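Engineer: here is my input, please return the structure:
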Amino acid sequence: MNEPLSLHGLQADIRPYGLSLSAIERAALKHQRPCCIWLTGLSGAGKSTLANLLELRLSGQGRHTFVLDGDNVRGGLCRDLGMGAEARKENIRRLAEVARLMVEAGLIVIVSAISPFRAERAAARALFAADEFLEVYVSTSFAVCARRDPKGLYQAASQGRIRDFTGLDSPYEAPLNADCEIDTETVGLACATDRLMELLLKK
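Structural biologist: As a prediction, this is how the structure comes out:
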């Protein structure tokens, strides 16, 4: 009796279906140029706050947007993943793939995620056309983020209750050539949002 093929075995036979409506046509319906703006930095750096403010500013201009927040996605799409290095890589891969689909749908997608490893951020960028991906390094220092500690994570990590905490016992690889760098200790939120809007306008 023949064994049924597993989904893994069928992977080589999967072919993308050619959709009639193109990404360019979807973008034209929304009267905007879709892109992904990827905010990376330590926990507490201000990524989610900036992503939210940027979306509000864009929405006020009639733009079609969506924020993919790392913590929010971990409650659903990535809730099966742990916090080890391999799980974090898979988390970023999933975020990047969803962001790519949303850009194809014509949206301006704002990703807010620690995304600590350069290789995974580079892999995310590679999914997009050259003018569709913007990397923003929210470079607020470890000391400032630890002092803010909005979720109590730094205290828990310093007490050994959380392992593999980024910036403490797990590395954070800062971007080498980010499209924009913002330190929320020295740059106010309104000014930071202005800078992000200017970045988008230039692209």
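
Engineer: contacts, neighbours, all on C-alpha from now
Structural biologist: OK.

Engineer: between the two ends of stretch 25-42, how far is it?
Structural biologist: Separation of the first and last residues of stretch 25-42 by Cα to Cα, to the nearest Å is 37 Å.

Engineer: make that stretch 68-80, sorry
Structural biologist: 17 Å.

Engineer: pull the number of nearby residues for residue 195.
Structural biologist: 17 (other Cα atoms under 10 Å).

Engineer: and it, that's in a helix?
Structural biologist: Yes - when classified by DSSP: H, G, I helix; E, B strand; the rest coil, residue 195 is found to be part of a helix.

Engineer: wait, is residue 48 part of a helix?
Structural biologist: Yes - assigned with three-state DSSP, residue 48 falls within a helix.

Engineer: how about it, nearest residue that isn't a chain neighbour?
Structural biologist: residue 112 (5.7 Å; Cα to Cα, 6 or more residues apart in numbering).

Engineer: the chain: helices as residue ranges?
Structural biologist: Counting by DSSP state H, the chain has helices at residues 7-10, 23-30, 47-60, 70-74, 85-104, 118-126, 142-148, 153-158, 189-202.

Engineer: one more to put side by side:
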Amino acid sequence: MTNISNDQLNIRWQDVTLDKNTRAKMKAQVPCCIWLTGLSGAGKSTIANLLEQRLFEQNHHTYLLDGDNLRHGLNQDLGFTEIDRAENIRRVAEVSKLMVDAGLIVIASFISPFEAERQMARRLFAEGEFIEVYIATPLAECEKRDTKGLYAKARRGELKNFTGIDSAYEPPENPEVVVDTCNLSADACVDKIISTLRVLRNN
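Structural biologist: Down below sits the predicted model:
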């Protein structure tokens, strides 16, 4: 159970005039968080970047949150222990929620290895606002690519708590979208994500 300090007990929600629906209406879109999860090297960053470009071309207002980029700023004080990873995802989820409240379509690209943390993120959003995309590229393929040389370091014991090697990855239980970059190109993966968004919007 979380301990609440006396200072926190004095904090109250401040009412504001503009709300999420008003901001979204101005942008002529339905805001949401598209959460990409998968192993290092699965193709998350490539797909997220291409997805944002495609949505931008369709006149949508977007923002891309990338795991590596946020560790240069917002999350630079966090390591890679399970506790730090959980805090990493908590912060990202809260930022994503604020951006959705601003009326944006947010694309969050993070390994986010634990189901509990991804479910925590989902619970911050209204029904239908959190779209989980599992980049289901197998470990063997990710390790074969090893674009950053991280798997090799982990195998040599030079990199601790690396997902897929000495730290677990828990695949999503019920993601809205599943793509495998072994069988689909990045463009085809983005097509599938956008098609799913359209279906969800029409339900």
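
Engineer: thinking again about what came up before, now which residue in structure 2 aligns to the residue nearest to residue 48 of structure 1?
Structural biologist: Using TM-score structural alignment, the partner of residue 112 of structure 1 in structure 2 is residue 109.

Engineer: relative to residue 144 of structure 2, how far out is that match?
Structural biologist: For residue 109 of structure 2, the distance to residue 144 of structure 2 - Cα to Cα - is 21 Å.

Engineer: these two: which has the busier surroundings?
Structural biologist: For residue 109 of structure 2 versus residue 144, neighbours defined as other Cα under 10 Å are more numerous around residue 109 (25 against 13).

Engineer: doesn't residue 37 make contact with the more buried one?
Structural biologist: Yes - Residue 109 of structure 2 lies in contact with residue 37 (Cα atoms under 8 Å); the separation is 6.4 Å.

Engineer: how near is residue 106 of structure 1 to residue 27 of structure 1?
Structural biologist: Taking Cα to Cα, one finds residue 106 of structure 1 at 4 Å from residue 27 of structure 1.

Engineer: those two: which is more packed in?
Structural biologist: Taking other Cα under 10 Å, residue 106 of structure 1 and residue 27 do not tie; residue 106 has more neighbours (25 against 19).

Engineer: that one: what's it in contact with?
Structural biologist: 23-24, 26-28, 30, 32-34, 64 (Cα atoms under 8 Å, 6 or more residues apart in numbering).

Engineer: which of those lies closest to residue 165 of structure 1?
Structural biologist: If you rank the contacts of residue 106 of structure 1 by distance to residue 165 of structure 1 using Cα to Cα, residue 34 comes first, at 33.3 Å.

Engineer: in space, what's closest to residue 117 of structure 1 - neighbours in sequence excluded?
Structural biologist: Nearest non-adjacent residue to residue 117 of structure 1 (Cα to Cα, 6+ apart): residue 173, at 5.4 Å.

Engineer: report the buried residues of stretch 76-90 of structure 2.
Structural biologist: Buried positions in stretch 76-90 of structure 2, judged by neighbour count with 16 or more other Cα atoms under 10 Å: 85-90.

Engineer: which residues does the counterpart of the residue nearest to residue 117 of structure 1 in structure 2 contact?
Structural biologist: Structural alignment (TM-score structural alignment) places residue 173 of structure 1 against residue 170 in structure 2. Applying Cα under 8 Å, 6+ apart to residue 170 of structure 2 gives the contacts 113-115.

Engineer: next one: residue 187 of structure 2
Structural biologist: 47, 50.

Engineer: same thing with residue 87 of structure 1?
Structural biologist: residue 81.

Engineer: residue in structure 2 matching it?
Structural biologist: Aligned partner of residue 87 of structure 1 by TM-score structural alignment: residue 84.

Engineer: show me which of the buried residues of stretch 76-90 of structure 2 is closest to residue 57 of structure 2.
Structural biologist: Nearest member of the buried residues of stretch 76-90 of structure 2 to residue 57 of structure 2, counting by Cα to Cα, is residue 89, at 28.7 Å.

Engineer: I figured the closest one was touching residue 112, is that so?
Structural biologist: Yes - Residue 89 of structure 2 lies in contact with residue 112 (Cα under 8 Å); the separation is 6.6 Å.

Engineer: now for those two: what residues contact both?
Structural biologist: With Cα under 8 Å, 6+ apart as the test, residue 89 of structure 2 and residue 112 both reach residue 118.

Engineer: hang on, the earlier thing: next one: the residue nearest to residue 117 of structure 1 from residue 54 of structure 1, what distance?
Structural biologist: Residue 173 of structure 1 is 24 Å from residue 54 of structure 1, by Cα to Cα.

Engineer: got it, and residue 76 of structure 1?
Structural biologist: 24 Å.

Engineer: then residue 131 of structure 1?
Structural biologist: Residue 131 of structure 1 is 19 Å from residue 54 of structure 1, by Cα to Cα.

Engineer: between these two, who's got more neighbours?
Structural biologist: residue 54 (23 against 11).

Engineer: with adjacent residues omitted, what lies nearest to the more buried one?
Structural biologist: residue 193 (5.8 Å).
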